[in-house]
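>>> take a look and give me a structure for this.
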Amino acid sequence: MLEVYCDSSYNENGESYIGCVVLREGRQIHQSTTEVRGNPRNNLDCELDALDFAISLVRIFSKGDKEIVVYNDSTEAVKNFQGKAEGAEQEFSGSGISFEYIPREKMYQAAADSLSKKFPVFFSSTAMCSVESFSRREDILSDIARNKSSVFYLEKVLEMSSNKKTCYRLVVRTMEKILSDDRFYTIKKGGPGTQVKAAEEIRKDLSNPEVLSSLKSKGIRLENSYFLLTDETWGLRGTDSQACSILPLSIPHKIICDEVDRSPQNLFKRAERFR
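Sure thing, here's the model as predicted:
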């Protein structure tokens, strides 16, 4: 499946731009910011040009995909292109192409909107996972309290950080005690978000059999564990209650958070009453 998210930002007194994000099978393969052609008279002109440009990207990236979907957040522009779907299908022989409306708040459409404003957008190559709030989830709190489930989170190490780098400590603990806090990750600032790069480094580590064996020898159970989003890792969270995890997707786990008090102390304090 090939998906193209496109959006535009109309500027009455200057250049207008198109932002696009292209995904294949749920993974990002392209993002771009492109100037709108000609002299658009209004926002609709820009959105129509964005959809035209999205089709040009389909021509570039399509590899005989059976399903192609182009998204835009203008109902009027999408309606206009839905009338052209049959002609587009003839061009992309063997592929079903559709034009769909999507709210700007959705993650990849929000990214296209950001790109149309010439703001950079960074994505991890790892798929996003759902984030679950634990504040009213007795099942999560009781599981942590009674089943000695492992909770993973990161702490920023101030004395090992500087203007050019940030150091994170990986902490793994259960309700009773800290099982591991001796793994450190120093990440250079700049480029993709520092927290995203840290998550990528940790996922790589947690895919290493030697590291996994070392953690398991400390009594850490990775399966059905939890990754706690804290203030230090809030940058891993996207829209639509999705986030990038520090654990590989091959390890069954949940990402949890509290919207207000994101500290580990808050989590274990709430879980205490379920012991």
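>>> only C-alpha atoms for contact and neighbour calcs from this point on.
Noted.
>>> got a list of what the residue nearest to Thr233 when sequence neighbours are not counted touches?
For Thr233, ignoring the flanking residues on the chain, the nearest one in space by Cα to Cα, 6 or more residues apart in numbering is Gln195 at 6.1 Å. When contacts are counted by Cα atoms under 8 Å, 6 or more residues apart in numbering, Gln195 touches Glu232, Thr233, Gly235, Leu236.
>>> I'd like the structure of this one too, to check against the first:
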Amino acid sequence: MFEVYCDSSFNEGEDSYIGCTVLRDGKQIHQSTTKVPGAPKNNLDCELEALSFAVTLSKIFSESDRDITIYNDSTEAVKVFQKEKPEIEKKFPDLSINFEYIPREKVNQAIADSLSKKFPVFFLNVPTCEVESFSRREDILSDIARNERNIFYLEKVDEKSTNKKTCYRLIIRTIDKILSNDRFYLIKKGGPGTQVKAAEEIRKDLSDPHFVSSMEAKGVRLENSYFLLTDETWGLRGTDNQTCSILPGSISHRIICDEVDRSPENLFRRAERFK
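Below you'll find the predicted structure:
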């Protein structure tokens, strides 16, 4: 049994993406997020491209499989491809391809939906840095505690978020006190991901001399600071332990996290004993 689950996310005025997951005998063999080609005008355009891409994936991964089922959660798009089935099979004479509707709530379709909404950070043209775990790093914890290093992290603000936008609060603090927590970023959902967009906006601010001066007036010290990766920014992680930072590459800083408890409270609790 060979199955492909595909979905898309239409982002008006921005890049749109296709998410696909491929299964053979119930086991996943492929996941991908792919930019929708051209300039789609609506959601249907994107779903049609998703189904077309799923056909291509079927040809690539099917090997000895002949009976293929491609799933999508758009009844309209599925009907279009059901009508085109004879013409499609002429191009792929070795395959029998069926197109079926499936609700988005089903597990594998939900995976495809999720993939279409979050373009992997490691494919984007953004700077990345290595992540360091602070759990067993006394040097990091003592540096934070004894040198009063500035810790940067983001906090999701639910009361300011909407169905279409996510609000993040930028918090800058030392082990003893908060230096700044009044900067908010309202980021449109979709496309490369809200966390990536938020990081980009913050890097722009931290590259602006006027903004930096206003932060320094509050006692913020950018050099030798830390960006704490929390649950709210876990989506910034890529591959090979690399992460997209919210601080510009021109500022000397490190990125830290804990694989289990990613809360700021955990970091400061661990650092407290090194004061």
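>>> what's the TM-score here?
Superposed pair, TM-score by TM-score structural alignment, normalised by the length of structure 1: 0.59. Supporting alignment: 182 aligned residues with a Cα RMSD of 3.0 Å.
>>> returning to that earlier point: which SS class is the residue nearest to Thr233 of structure 1?
Counting by DSSP: H, G, I helix; E, B strand; the rest coil, the backbone at Gln195 of structure 1 sits in helix.
>>> which of the contacts of Gln195 of structure 1 count as buried?
Thr233, Leu236 (16 or more other Cα atoms under 10 Å).
>>> of the contacts of Gln195 of structure 1, which belong to helices?
Secondary structure of the contacts of Gln195 of structure 1 is defined by DSSP state H; no position falls in helices.
>>> ranges for the helices of structure 1?
Going by DSSP H, structure 1 shows helices at 43-61, 75-82, 85-91, 107-116, 138-146, 194-205, 209-217, 264-272.
>>> summarise which helices and strands the fifth one is packed against.
If I follow you right, that is helix 138-146 of structure 1. Using 3 or more Cα pairs under 8 Å, 6 or more residues apart in numbering; DSSP states H and E as the contact criterion, the neighbours of helix 138-146 of structure 1 among helices and strands are helix 264-272.
>>> now swap in the longest one and tell me
Helices and strands in packing contact with helix 43-61 of structure 1 are listed as strand 2-9, strand 17-24, strand 67-72, helix 75-82; criterion 3+ Cα pairs under 8 Å, 6+ apart.
>>> just name the most buried of those.
When the helices and strands packed on helix 43-61 of structure 1 are scored by mean count of other Cα atoms under 10 Å, the highest mean neighbour count falls to strand 2-9 (a mean of 28).
>>> how far is that one from where the chain is centred?
Average the C-alpha atoms of strand 2-9 of structure 1, do the same for its chain, and the two points are 17 Å apart (Cα atoms, centre = their mean, to the nearest Å).
>>> cool, and stretch 181-189 of structure 2?
Using Cα atoms, centre = their mean, the distance from the centre of stretch 181-189 of structure 2 to the centre of the chain it belongs to is 17 Å.
>>> ok, now stretch 20-33 of structure 2?
The chain centroid and the centroid of stretch 20-33 of structure 2 are separated by 19 Å under Cα atoms, centre = their mean.
>>> returning to that earlier point: in TSV: the helices and strands packed on helix 43-61 of structure 1, plus distance to Arg169 of structure 1.
TSV is the format used below for the helices and strands packed on helix 43-61 of structure 1 (distance: least, Cα to Cα, whole Å):
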stretch	distance to Arg169 of structure 1
strand 2-9	36
strand 17-24	33
strand 67-72	40
helix 75-82	47
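>>> out of those, nearest to Asp205 of structure 1?
When those are ranked by proximity to Asp205 of structure 1, the top entry is strand 17-24, at 26.5 Å, counting by Cα to Cα.
>>> related to what we said a few turns ago, which one of the contacts of Gln195 of structure 1 is nearest to Tyr71 of structure 1?
The shortest separation between Tyr71 of structure 1 and any of the contacts of Gln195 of structure 1 is 24.3 Å, and it belongs to Leu236 (by Cα to Cα).
>>> that closest one matches what in structure 2?
When structure 2 is aligned by TM-score structural alignment, the residue opposite Leu236 of structure 1 is Leu236.
>>> ok, Phe81 of structure 2 touching Phe99?
Yes. The pair Phe81 of structure 2 and Phe99 qualifies as a contact (Cα atoms under 8 Å) at a distance of 6.7 Å.
>>> separation between the residue nearest to Thr233 of structure 1 and Ser245 of structure 1?
Between Gln195 of structure 1 and Ser245 of structure 1 the computed distance is 10 Å (Cα to Cα, to the nearest Å).
>>> pull up the overlap in contacts between the two.
Leu236.
>>> most residues in a single strand of structure 1, which one?
Selection of the longest strand in structure 1 by residue count, based on DSSP state E, yields strand 178-188.
>>> and it against structure 2, how far off on average?
Mean deviation of strand 178-188 of structure 1 relative to structure 2 after superposition (mean Cα distance after the TM-score superposition for structure 1): 0.5 Å.
>>> tell me what that strand is packed against?
Contacts defined by 3+ Cα pairs under 8 Å, 6+ apart place strand 178-188 of structure 1 against strand 165-173, helix 194-205.
>>> average gap between the shortest one and structure 2?
Here strand 165-173 of structure 1, set against structure 2 after superposition, deviates by a mean of 0.5 Å using mean Cα distance after the TM-score superposition for structure 1.
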